[in-house]
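S.K.: Give me coordinates for this.
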Amino acid sequence: HRITAVRSVVAGQFAGLSDILHDLSLEFAAVEGYDEARAERVIEALSAEGLTVADCSCRTGEISGMTVEIEIVVGKKTALSKTLLLRVVNRACGRYFESPELSFEGDRARVVMCEMPLYDLEIGSAQHVCDNGELCGDCLNYFVNGAGSTVALISDGMGCGGRAAVDANMAVSIMSKLCKAGLSYDCALAVTNSSLMIKSEEESLATMDLMDFNCFTGRVGLMKAGACTTYIKKNGKLMQKEMPSLPLGILNEARFSKEDVVLTKDDWIVMVSDGVMIGSPEWIERLILTWREGSAEQLAAQIVKEAQKRRKNDHDDDITAIAMRVVENG
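M.R.: Next comes the predicted model:
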């Protein structure tokens, strides 16, 4: 039985490799084109500042704005100022960019600058460990994926304590690394699921709750594998996104349940683990709806605090909340 299970997982890994190659082809196809005129203006402007530019490209994507990549020849006395680079490229391209990322190899400096998106997220998070223990069976993470989106993740391992913590942290760690590397969420989920299934002979289950916020368009992609409700406050009205699905570690093929919604300034997204869902959900709905002045960090902390209070007469559990408010850049 074990050999059959391993064969099935290995076959799934090969299918996953095929999906990775497919994702790479889609990423190349998503590049709308290269703006050679702007690249020439950037080279001329930097040369006027005394810098030697070996190469420059201005790449535009479907939903990620413009990305400028510059290769500059540097010597021992060459000093690169991020402020100077930002000012020059903003003026040459006629757009606003985020602070440049610099890397060096030999006598070359690589500069990468991404166009500043319309929106950003104010993010706050809070957790409570079951019975005030040392290891939390929930794991969370959030990051900017380099393609114009902010990504937030929550995974809830089966039960509490060390074993649940290992499963949840493993799921979030693998998923985060694959997403940052540019893989699609479906492909990353398949690899994460396979990893949990072959981790040990004992059953390893973990939920996966993923939110992708496109900072250029305001589109929110909600993806769930066994995760509980996400709350969306849009234009002062609350929506509950339950999206039934199975957690990771059960079947060879894991699938997300998906929904999209478009948000604008001052809309909210609240993700929680199932430790929050005690009794009637009216209290958390009322809390989110009436939240006006406090920060995202304060809202997440208040949700966890209220959930702890309501668990006093019930068994304790790990509790996690991530609160996110849409804000405009600039």
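S.K.: hey, let's count contacts and neighbours off CA atoms from now on
M.R.: Will do.
S.K.: which of the residues in whichever strand or helix holds residue 309 are buried?
M.R.: Per DSSP states H and E: residue 309 is located in helix 296-310. Using 16 or more other Cα atoms under 10 Å as the test for burial, helix 296-310 gives 296-297, 299-305, 307-308.
S.K.: please give me the structure for this one as well, since I'd like to look at both together:
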Amino acid sequence: MTERMGVLSSDGRCLQPSPLAARAMLRPAARRLAAVGVGFAGGWAVLYGALMPFGLGLTLGLAEDCFAPCAAGAALGLLLHGLGALSLRSLCQLCALGAAVAARWLLPQRFVPAALAGCGTLTGMALCFALGSSGGADLLLYSAADALLAVSIGFGLRKFAPERPGMGTLLVGAAVAAALGSVRWGWFSPGVLACAAAELALCCRAQRFAALSGSAVLGAALCAADPALAPAAAGLGCATAAAAVLAPGRRVETLAAYAGGCVSGVLCVQPPGNAFGMLFSACGGMAVVCLLPGGWLAPAADISQSGENAPAPARSAAASTRLEAVAQSLSSLAETVNAVYEGLPRRREGFRWVIDNVHDTLCFNCGRRETCWKQEYTATMAGMEALRPLLEQNGSVETAQLPGQLSRCIHPAALCAAAGRSFALYRSRKEARIHSEAMRTALTEQYSAVAEALGVLSEQLGRPGDPEPYKSSRVAEFFTGLGAPPQECAVTLDDLGRTHAAVTLPRTRFTPQELAALAGEVGHICRRTLEVPQVLSCKGMTTLLFSERPALRAVFGAASAAARGEVSGDAVQQFCSPTAAQMILCDGMGTGRPAAVDGNLAAELTARLLKAGFTAELAARLVNVALALKSEDESGATLDLISVDLYTGTARLFKAGAAPGFLVHGGRVRAVGEATLPMGVLGGVNGQSRVVHLTAGDYAVLVSDGLLVDGAGWVAKQVELSAAAGDAPEKLAETLVETARIRAQKTGRPDDITAAVLRLEKSG
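M.R.: From the prediction side, this is the model:
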């Protein structure tokens, strides 16, 4: 049963469209609106009655899409905090915000220039005002302290994004707590209420470490904003400790523990009369938590212990171990079969076996046996050996064809019949032995190739990459919000720092537009540009594999001309896997339909094996076995393969019996490849591998031997000219094939002609 993203009625009609587009539009707006609010809190917050570092610090540290709204909110907070009165401190802060925003616009992703611009402007203006006023020393001192604190806050936010639980979130929370802590309406303190609600919510969700660290930082921010709130901070700290230790994750018990700890903490440091206002505000925070939906406070383990993320490396390690064990078992099985075969006694069955069988079946009961096989043994053996060419040529012997040494036989007709039967039996046994040996070779070759493939896969699973727990949880929350909670979700970084995400869902169908929207949303969460995901469906589950967009992209082109008729023995496969561009050219032996069967079989099977994760060498070994066992007739095909890593430009070439290929790098062309045997001829593959490096603008050209009818010189020149002109791969392939066809007609040596072209371009 499949689902579609969106709300469906009982009869399958779509009642409303997929929310992907709406979320894609609303999320950036929500982020910027939140940045305005955080910036306003940072501009409003004043520490110890003199320091104002949060506005500039948040502007320096927030992400590229949020720093400008944050600066606008901070400017508004600075202006409203002084009720419209523009002091020298506020003027310096506003100018510093403007300088930091300008620096971040001009030099994105650069922290040092923005920090120098903002903090330099702040201290420089304070110095200018200090030289012309009596209280300038205090202004310069406070501005320098603001600059130092702002740099620290901005640096912390750059290293620890506020979206990720940790220091970044605590810094933003401290700014909000400091802003709210400076506001008092009689007994009511909104800062105490907000801190109590946040800490209690974390305790209800069983996030004890986050709650304890939050209570410490938020309490410090409250005290810095208003020293009179120190008893409230102490009470909230005691309440959080009680709830986190005694009853984490149980809502009612957590509320009771938090309330008891809060009352005890406040009364220990403040008289009952003065503690009433603090407790009133804390009770307001607890009431807010009580009104929240139950789903928002569902217990959740810490990110580091998340069941969705933490077991992934363990599962990968277990799967890697099991695959390695299977690989070793298959390899041992192949070695055992070969060892047993080598240890068996060899049956040296030559033509002597035919002679012995004739003696045992005919001559053993004959009255002249003693005379023929003892007294005239030499003559009898010479006569029997003389039968060998006749039997090998005709398969039987006539009475008139018996040699003179056997003319004395008293049963000539029976002798001819016995010789024919014995030779037929000998030939069938020989063919069976050859066939069984071929089957054994094929079996052990398959076992060995699959064992090596499983070993490679085991090594890959053993290196799953560095997990990104926070991003994994964010991606899982995103899919849950779409109404498709994932069974598994993992975001990892590989050895080269590339981001990969795997999301397993119940069986779901996606349109191309939805897949593109998912790539954009997941990429926004992971802060990477991702390719459209690869969709794998199996056993009621759908897995989406996201990969970071590579630096290069491949453009393919191919052209072909049959030697006779419309059927060509050449076959081409061109496709892109998530990380590499693959191009395959197989040339079946001969021309016409038989060659087409071999060529297409080799190309199609190689492509499937490469998509499944097999290397070129292993794929060639399995294809070689398939061709050898395809039929009794001799089958063979060349294999010409190039695989280009689209992230690094590393190209791996593999040739088995294929014609030389051509590479264009830096505008210069060179031929690659040497003469080898095709697949399907021998028990093993006699192939060649080579590794080269390509960049954007380079070409790779694979050709069949029919295109080289007049040698490789003109092909190299044509490829170099076309590459210099920037011809499209399709045009270059057609030019090569058409020119080769004309040349072949002049020489009178027709053959199948094929050219496959790949060009690398920068990924846009």
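S.K.: TM-score them against each other, please.
M.R.: Between these two chains, after superposing, the TM-score reads 0.90 (TM-score structural alignment, normalised by the length of the first structure); 325 aligned residues with a Cα RMSD of 2.5 Å.
S.K.: picking up where we left off before, which residues in the second structure does the helix holding residue 309 of the first structure align to?
M.R.: On the second structure, the counterpart of helix 296-310 of the first structure by TM-score structural alignment is residues 729-743.
S.K.: Residues contacting stretch 93-100 of the second structure, please?
M.R.: Contact partners of stretch 93-100 of the second structure, identified using Cα atoms under 8 Å, 6 or more residues apart in numbering, comprise 55-56, 59-60, 71, 75, 78, 114-115, 117-122.
S.K.: Run the chain-centre distance for it.
M.R.: Taking Cα atoms, centre = their mean, to the nearest Å, one finds stretch 93-100 of the second structure lying 43 Å from the centre of the chain it belongs to.
S.K.: Provide the aligned range in the first structure for it.
M.R.: Aligned by TM-score structural alignment, stretch 93-100 of the second structure falls on no residue of the first structure.
S.K.: ditto for stretch 412-429 of the second structure
M.R.: Counting by TM-score structural alignment, stretch 412-429 of the second structure lines up with no residues of the first structure.
S.K.: And that stretch, how far out from the chain middle?
M.R.: With Cα atoms, centre = their mean as the basis, stretch 412-429 of the second structure stands 64 Å off its chain's centre.
S.K.: sorry, back to before: for the match of helix 296-310 of the first structure, give me the average deviation versus the first structure.
M.R.: For stretch 729-743 of the second structure, the mean deviation from the first structure after alignment is 0.5 Å (mean Cα distance after the TM-score superposition for the first structure).
S.K.: List the residues that contact the closest residue to residue 152 of the first structure other than its chain neighbours.
M.R.: Using Cα to Cα, 6 or more residues apart in numbering and skipping residues adjacent in sequence, the residue nearest residue 152 of the first structure is residue 142, 4.1 Å away. By Cα under 8 Å, 6+ apart, residue 142 of the first structure lies in contact with 150-153.
S.K.: how far away is the spatially most central residue of the first structure from residue 185 of the first structure?
M.R.: For the first structure, the residue nearest the mean C-alpha position is residue 151 (1.6 Å; Cα atoms, centre = their mean). Distance from residue 151 of the first structure to residue 185 of the first structure, counting by Cα to Cα, to the nearest Å: 11 Å.
S.K.: next one: residue 222 of the first structure
M.R.: With distances taken as Cα to Cα, residue 222 of the first structure is found 11 Å from residue 185 of the first structure.
S.K.: if I look at those two, which residues touch both of them?
M.R.: Common neighbours of residue 222 of the first structure and residue 185, using Cα under 8 Å, 6+ apart, do not exist here.
S.K.: Tell me where the stretch 551-700 of the second structure has strands.
M.R.: Assigned by DSSP state E, counting those that start in this stretch, the strands in the stretch 551-700 of the second structure fall at 552-561, 570-576, 580-587, 639-645, 650-656, 661-665, 668-672, 688-693, 699-703.
S.K.: what residues are up against the alignment partner in the first structure of residue 530 of the second structure?
M.R.: Correspondence of residue 530 of the second structure to the first structure, assessed by TM-score structural alignment: residue 97. When contacts are counted by Cα under 8 Å, 6+ apart, residue 97 of the first structure touches 86, 89-90, 113-116.
S.K.: Against residue 173 of the first structure, how distant is residue 97 of the first structure?
M.R.: Separation of residue 97 of the first structure from residue 173 of the first structure (Cα to Cα) stands at 29 Å.
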